[in-house]
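In: Here is a sequence with its predicted model. Questions after.
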Amino acid sequence: MKKKISITIDEKTLGDIDTIIDYIYIRNRSQAIEHLVRNSLGDNKTAVILAGGSSKKLKLTKDEYKLTAKVGKTRPIDLGLKKLHQNGFKEIFLVGEREMLSRVFEVVGDGTSYGVKISYIEENNSRGTADSLKLLRGKITKTFLVVYGDIIFKSINIEKLWEDHIKLNSVATLMLTTSPEPSKKGIVKMEGNSVLEFIQKPKRSDIYVGFSSMFVAEPEIFDYSGTSLEMEIFPKLTKNELLKGHLSSEKEIHINKIEDLRNIS
């Protein structure tokens, strides 16, 4: 939700602001000022690690979860927190069931050693990804990043995704990559940066651009009804032209078995 305000700016500064108006992504002074303010706040961004659902399904080994399993000296949670910190994310929310959250806390604590602050958000009866995310309603009041808890994203250019979201003026902007197996992902039909259609794991598809388990969103996303992001909320956003996409040549790594953690450090 946007609010109208009145501000006083000296003439020279106003002239400098006008120089960044390109009439494509930044079409007026209001958007230019908003763009500059968001960039100035860029080193204090918020991210959500969404690891909801049954803790048992997130187990990778008998004793470890997908986030905490260790190969050599590295765990996915270590890589994730370091990557987020490098990209200016200082406030991290981790959503999941108590058992999994307790194990992550044993490994990384409150995040101080990574230069971030982690808030652990316990879920009990989540019916889907949207239910899990909505636990943060009221806790997040600005643009934020969402990363699913079963991926390694060390090669993804988060900054480019974030910048595209700011320019495109959407409720959510999805990280997209090409996939040889579209039936294993949510696939999207695109026109420019706009997502025209989002279909979760279709049985068959001739579209090979898929959702890569990461997106940037505005707090307005909490206002949309539905228990699943992929099955309900993303499709609703497409109907209102409020879902955009950022296509990346770099791909995430999905953690399904211990072998997926090899060579990740």
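Out: Cool, the structure landed.

In: C-alpha from now on. contacts and neighbour counts both.
Out: Fine.

In: All the strands of the stretch 1-150 of the chain, in order from the start?
Out: Secondary structure of the stretch 1-150 of the chain (DSSP state E, counting those that start in this stretch): strands at 45-50, 89-96, 117-122, 144-148.

In: Let's have the ones you listed in a markdown table, adding distance to residue 202 and mean neighbour count.
Out: Formatted as a markdown table, these follow (distance: least, CA to CA, whole Å; neighbours: other CA atoms under 10 Å):
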| stretch | distance to residue 202 | mean neighbour count |
| --- | --- | --- |
| strand 45-50 | 23 | 23 |
| strand 89-96 | 27 | 23 |
| strand 117-122 | 31 | 18 |
| strand 144-148 | 20 | 21 |
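
In: Name the residues that touch stretch 172-183?
Out: The contact list for stretch 172-183 (CA atoms under 8 Å, 6 or more residues apart in numbering) reads 161, 164-165, 201-205, 207-218, 221, 242-251.

In: Nearest to residue 227, out of the strands of the stretch 1-150 of the chain?
Out: strand 45-50 (14.0 Å; CA to CA).

In: now the closest one, how far from the chain's geometric center?
Out: In this view, strand 45-50 has its centroid 7 Å away from the chain centroid, taken as CA atoms, centre = their mean, to the nearest Å.

In: Check which helices and strands that strand sits against.
Out: Packing partners of strand 45-50 (3 or more CA pairs under 8 Å, 6 or more residues apart in numbering; DSSP states H and E): strand 89-96, helix 129-133, strand 144-148.

In: Tell me which of the ones you listed approaches residue 71 most closely.
Out: When the helices and strands packed on strand 45-50 are compared by CA to CA, strand 144-148 sits nearest residue 71, at 20.0 Å.

In: and the closest one, what does it pack onto?
Out: Going by 3+ CA pairs under 8 Å, 6+ apart, strand 144-148 lies up against strand 45-50, strand 209-217.

In: Outside of that strand itself, list whatever touches it.
Out: 45-51, 162, 213-219.

In: Presented hereafter is structure B, for comparison with structure A:
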Amino acid sequence: MRAMILAAGYGTRLWPLTVDRAKPAVPIMGRPLIGYVAEYLSRHGCREVVVNLHHQPESVRAALGDGSRYGVRACYVEEPEILGTSGALDNARRVLGEDFFAETFVVINGKIVTDIDLAAALRAHREQNALATLVLRVNSERERYSVVETERGLIKSFNGFPDPVQDEGAAAPLMFTGIQILEPRVFDYIPPKVFSHSTTDVYPKAIAAGEKVVAHVSDGMWHELSTIKRYLETNLHLMARAGKRVELCSQAIVEDGADVNEAVLWEGAYIEKGARVRRAVLGAGVRVRAGCEIENAAVVRADLVRAADPPPKATPGEFRGEKFIVRL
């Protein structure tokens, strides 16, 4: 089976961690995030993947390569302009040809970490002869994810964000995980050569035409790494499961005598003896010197961002010597 990994986004809310790489190229548990997604697809029988690119495309190519390290064969399609989720599909088919999408295929967001049972979703998709099957989960915390309305196992509509104040006795809303299984005839509903999103421009039209868009609700582990806070919390969750207190990328060093706990160190980060680091992400090449304390923060080298314009959705930070620090 084939799959498409959506990896073209700007990663603005993850800035400044995305100042030198795209979001799917950030590290997670010893591998790039896109490698984690590729491994997930491979475990479920998806061996050929196409990845769409736009922001910092070479960082994604370098992270995934030909995909063989992660059990897939990868190819890439660049978008001169961002095209949206379904616009990306239309563009990929135009570049790769219709044969790549000639059978049932999977589309997955390149910014998630999950162990959701994709095989169960595929069974539901085939049993219902669906045009599309969207994997949903219960949004028990009522976070800012669009509410998906369903009826008798089918999707009815996509609405706004949930009210953070839950009415007593009201069921928690459902949200879309970014994992979907599609049939080739979905292209009949995708507007050609324009920016378009599946949930706003494709599925409402398909549902109105009588197509089945199936809601498959899963309770598997799922994390979405769109913000620095979520990125850190996801790492800490996975580290705790693995019995780890510190995650070191290549050439990252913690000197004996450094006090470090619940920290993620990207490649070449260095913590000197006498430094203290707690609940933090240290970007590539960051050095924490003796006597310095970092807690509840993400840190990158100041030289990477000094001349950069922070995107509108970025969390504000401050320069401190050779470091740029974002408090969480």
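Out: Yep, it's here. What you see is a predicted model, and the numbers here were worked out from it, not measured in a lab.

In: Just give the TM-score of the two.
Out: The TM-score (TM-score structural alignment, normalised by the length of the first structure) is 0.73; 219 aligned residues with a CA RMSD of 2.5 Å.

In: quick one on the thing from earlier: with distance to residue 107 of the first structure added, can I get the strands of the stretch 1-150 of the first structure in a markdown table?
Out: What follows is those, written out as a markdown table (distance: least, CA to CA, whole Å):
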| stretch | distance to residue 107 of the first structure |
| --- | --- |
| strand 45-50 | 15 |
| strand 89-96 | 13 |
| strand 117-122 | 12 |
| strand 144-148 | 19 |
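
In: now the residue most central in space within the second structure: how far from residue 225 of the second structure?
Out: The centroid of the second structure falls nearest to residue 111 when counting by CA atoms, centre = their mean (0.7 Å). Counting by CA to CA, to the nearest Å, the gap from residue 111 of the second structure to residue 225 of the second structure is 6 Å.

In: ok so, going back, just put the helices and strands packed on strand 45-50 of the first structure in JSON lines and tack on distance to residue 103 of the first structure.
Out: Compiled in JSON lines, these are given as follows (distance: least, CA to CA, whole Å):
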{"stretch": "strand 89-96", "distance to residue 103 of the first structure": "11"}
{"stretch": "helix 129-133", "distance to residue 103 of the first structure": "19"}
{"stretch": "strand 144-148", "distance to residue 103 of the first structure": "17"}
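
In: Tally up the residues packed near the residue nearest to residue 227 of the second structure when sequence neighbours are not counted, please.
Out: Excluding its sequence neighbours, the residue lying closest to residue 227 of the second structure (CA to CA, 6 or more residues apart in numbering) is residue 14, at 4.6 Å. Using other CA atoms under 10 Å, residue 14 of the second structure has 24 neighbouring residues.

In: was I right about residue 14 of the second structure contacting residue 23?
Out: Yes: the pair residue 14 of the second structure and residue 23 passes the contact test of CA atoms under 8 Å, sitting 7.5 Å apart.

In: Tell me how many other residues crowd residue 178 of the first structure.
Out: The burial count for residue 178 of the first structure: 18, using other CA under 10 Å.

In: Likewise for residue 16 of the first structure?
Out: Count around residue 16 of the first structure with other CA under 10 Å applied: 10.

In: Identify the residue of the second structure aligned to residue 180 of the first structure.
Out: Under the alignment (TM-score structural alignment), residue 180 of the first structure pairs with residue 140 in the second structure.

In: Its match falls within a strand, correct?
Out: No: the assignment for residue 140 of the second structure, made by DSSP: H, G, I helix; E, B strand; the rest coil, is coil rather than a strand.

In: Which of the strands of the stretch 1-150 of the first structure sits closest to residue 12 of the first structure?
Out: strand 45-50 (29.4 Å).

In: any idea of the angle the closest one forms with strand 144-148?
Out: 30 degrees (axes from the mean of the first three to the mean of the last three CA atoms, to 10 degrees).

In: What separation do you get for the residue mapped onto residue 79 of the first structure from the second structure and residue 64 of the second structure?
Out: Alignment note (TM-score structural alignment): residue 79 of the first structure maps to residue 36 of the second structure. According to CA to CA, residue 36 of the second structure and residue 64 of the second structure sit 10 Å apart.

In: need the helices for the stretch 101-250 of the first structure, in chain order.
Out: 129-133, 158-168, 234-239 (DSSP state H, counting those that start in this stretch).

In: These into TSV, with extra columns for mean neighbour count?
Out: Listed next are the helices of the stretch 101-250 of the first structure as TSV, based on neighbours: other CA atoms under 10 Å:
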stretch	mean neighbour count
helix 129-133	23
helix 158-168	19
helix 234-239	20
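
In: out of these, nearest to residue 36 of the first structure?
Out: Once those are compared by CA to CA, helix 158-168 is nearest, at 10.5 Å.

In: can you list the residues that contact stretch 211-218 of the second structure?
Out: Under the criterion CA under 8 Å, 6+ apart, residues 116-117, 121, 124-125, 128-138, 150, 153-155, 203, 206-207 lie in contact with stretch 211-218 of the second structure.

In: repeat that with 6 Å
Out: 130, 131, 132, 133, 134, 135, 136, 137, 153, 154, 155 (CA atoms under 6 Å, 6 or more residues apart in numbering).

In: same question, stretch 218-225 of the first structure
Out: So stretch 218-225 of the first structure is contacted by 134, 141, 143, 171 (CA under 6 Å, 6+ apart).

In: what sits against residue 95 of the first structure?
Out: 50, 51, 52, 121, 122.

In: what comes up buried for stretch 133-140 of the first structure?
Out: The neighbour-count check on stretch 133-140 of the first structure (16 or more other CA atoms under 10 Å) flags 133, 134, 136 as buried.

In: Can you give me the end-to-end span of stretch 205-216 of the second structure?
Out: 20 Å.

In: Off-centre distance for it?
Out: 25 Å.

In: Grab the nearest non-local neighbour of the match of residue 79 of the first structure.
Out: Per CA to CA, 6+ apart, closest to residue 36 of the second structure is residue 113, 7.2 Å.

In: Skipping its backbone neighbours, what lies nearest the residue mapped onto residue 235 of the second structure from the first structure in space?
Out: Under the alignment defined by TM-score structural alignment, residue 235 of the second structure corresponds to residue 262 in the first structure. Nearest non-adjacent residue to residue 262 of the first structure, counting by CA to CA, 6+ apart: residue 71, 6.8 Å away.

In: Quick check: the equivalent of residue 49 of the second structure over in the first structure vs residue 144 of the first structure, distance?
Out: Under the alignment (TM-score structural alignment), residue 49 of the second structure maps onto residue 92 of the first structure. From residue 92 of the first structure across to residue 144 of the first structure, the span is 10 Å (CA to CA).

In: For those two, list the residues in contact with both.
Out: Residues within reach of residue 92 of the first structure and of residue 144 at once, by CA under 6 Å, 6+ apart, are 46, 47.
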